[in-house]
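>>> Structure for the following, please:
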Amino acid sequence: MAPFNLLDWVAENSGHFKPPVGNEYLYSGRDFFVMIIKGPNARNDFHQVDSEEFFIQLKGDVHVKTIEDGVVKVHRIREGEVFFIPPNVPHSPQRGPDTLGLVVERRRPEGEPEHLIFFCEKCNTLVYDKVFDCKDIVKHFAQAMEEFWADPVLSTCKKCGHRIAKP
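Next up is the predicted model:
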C-alpha cells in the first residue's frame, strides 16, 4: 500500500457517503478498520460495542452524545480534535453538513455483540436494542437502522406510544 492524499480519496469516493451514517471504509484490515464519515448524517440511535473507538475530527465540528451512568452527555469535538470512547459506552455521533471525521475501531471477533439502541424521544424509555453480529459496519449497521424505522412495531414506544421516525 502506498501513501495517498486523504482529501483526494474523499473526493473520489464522495458518492459513497450516504445517510443515515455517511461512512465508508478507508482501510479494512484484519485487526482494525478505519472509516471516513462525512456529514450530514441522520441518526437518532446509539451504538455500543465492547471495544474502544477513536475519533479524529478533520473538518467542522461533531457532537457525540454518550450515555454515562444513565445520563446523556453531549461532547463537542472541534475540527482538529480527537476523542476516545471507552468500551460499552453507548454513543451517537451527530454530524452536520460538510463535516468530515475519521474513526478507528477494532475488528470485532465473530459472535461479539454489537448494539443498535433507540430510546423514546418523548419519555426516554428504551424502545429497541438490537444485538447482532455486525460483520460489515458500513453495510449492516445502516440496514439495521432502516429496518427499525420501517417497522411500526419495533419503532413504537411501548410506554407512551410515540413512534420513532427516521430523521
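
>>> When you work out contacts or count neighbours from here on, use the C-alpha atoms and nothing else.
OK.

>>> Tell me which residues are up against stretch 122-142.
Residues outside stretch 122-142 that contact it (Cα atoms under 8 Å, 6 or more residues apart in numbering): 20-21, 23-25, 108, 110-120, 154-160, 162.

>>> Here is a second sequence; please produce its structure as well for comparison:
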Amino acid sequence: MMFKMPIVDLMKEGDKLAESGKRVSVLWQEPESLVFLARGREYRSEFHINPSDEMMYMVKGQMNLHYRTPEGKEEIAVLSQGSVIYTPSGIPHSPRFPPDAYLLVQERKRKPEEIDRFQWFCPSCDAFLHEESCHVADYKADPVSKAYQRFFDSEEFRTCKSCGTVMPKP
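Modelled structure (predicted):
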C-alpha cells in the first residue's frame, strides 16, 4: 500500500465546489480525521451538535458562527477570512455564510456509537422547535441537507408549540 499525504489547493477546490452546486467536498475521511471544504448556504437556521471537536478555518469570505451558551442564550462569533476557530464537542452551533464563501472544517470521524444532532428554535420566541439526529458514517452523504429536508418538509416540526409561529421554508 502506498502512503499518501494529500495536498489540496483550497481556492481551486472551492471553485470546483461552487461549479458543481454541491455544498461539501470531503478532502479526506480517515478513522481519526475528517476534513472537508464547505460552501455557504443561502439560508441556515439549525444548530448542529457535534460529538467531536471542530476546527474551522475561513478560507474565503466571512462567517457568522451562531452558537448557544450552556444557559441556552444565542451568541455570534464573527470569523473573517483567514481566521480560525475551535468549537468544542457538544456546543450547539450554526455556521452562517454566503454561497460564494468557503470554510475548511477538521473534526474526528464519528465512532459507531456517536450521534449528531440538529436543533431548530422558534424565530419569534426562541422556544425549541424540533431535533433531528443521525449517525454520520460517511460525511459525503451530506447529513445537514438531509436533516434540513426532513425538518422543512413537515409543517408540524416548523410550528412553535409556545407561540404558534410557523418557521417558513427557505
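
>>> At which residues are the strands of the first structure located?
For the first structure, applying DSSP state E gives strands covering 23-28, 32-38, 46-49, 53-59, 62-68, 71-77, 82-85, 91-95, 100-106, 114-119, 126-132.

>>> post-alignment, the first one versus the second structure, mean distance?
The one in question is strand 23-28 of the first structure. After superposition onto the second structure, strand 23-28 of the first structure sits on average 1.6 Å from its aligned residues (mean Cα distance after the TM-score superposition for the first structure).

>>> Repeat that for the fourth one.
Relative to the matching residues in the second structure, strand 53-59 of the first structure has an average distance of 0.6 Å after the fit, by mean Cα distance after the TM-score superposition for the first structure.

>>> circling back to that earlier point, got the strands of the first structure as JSON lines, with mean neighbour count and distance to residue 146 of the first structure columns?
Converted to JSON lines, the strands of the first structure look like this (neighbours: other Cα atoms under 10 Å; distance: least, Cα to Cα, whole Å):
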{"stretch": "strand 23-28", "mean neighbour count": "18", "distance to residue 146 of the first structure": "15"}
{"stretch": "strand 32-38", "mean neighbour count": "21", "distance to residue 146 of the first structure": "18"}
{"stretch": "strand 46-49", "mean neighbour count": "21", "distance to residue 146 of the first structure": "14"}
{"stretch": "strand 53-59", "mean neighbour count": "18", "distance to residue 146 of the first structure": "23"}
{"stretch": "strand 62-68", "mean neighbour count": "18", "distance to residue 146 of the first structure": "21"}
{"stretch": "strand 71-77", "mean neighbour count": "14", "distance to residue 146 of the first structure": "24"}
{"stretch": "strand 82-85", "mean neighbour count": "15", "distance to residue 146 of the first structure": "25"}
{"stretch": "strand 91-95", "mean neighbour count": "21", "distance to residue 146 of the first structure": "16"}
{"stretch": "strand 100-106", "mean neighbour count": "20", "distance to residue 146 of the first structure": "22"}
{"stretch": "strand 114-119", "mean neighbour count": "21", "distance to residue 146 of the first structure": "11"}
{"stretch": "strand 126-132", "mean neighbour count": "16", "distance to residue 146 of the first structure": "12"}
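
>>> As JSON lines, those with distance to residue 148 of the first structure would be great.
Converted to JSON lines, the strands of the first structure look like this (distance: least, Cα to Cα, whole Å):
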{"stretch": "strand 23-28", "distance to residue 148 of the first structure": "19"}
{"stretch": "strand 32-38", "distance to residue 148 of the first structure": "22"}
{"stretch": "strand 46-49", "distance to residue 148 of the first structure": "13"}
{"stretch": "strand 53-59", "distance to residue 148 of the first structure": "24"}
{"stretch": "strand 62-68", "distance to residue 148 of the first structure": "20"}
{"stretch": "strand 71-77", "distance to residue 148 of the first structure": "22"}
{"stretch": "strand 82-85", "distance to residue 148 of the first structure": "25"}
{"stretch": "strand 91-95", "distance to residue 148 of the first structure": "16"}
{"stretch": "strand 100-106", "distance to residue 148 of the first structure": "24"}
{"stretch": "strand 114-119", "distance to residue 148 of the first structure": "9"}
{"stretch": "strand 126-132", "distance to residue 148 of the first structure": "8"}
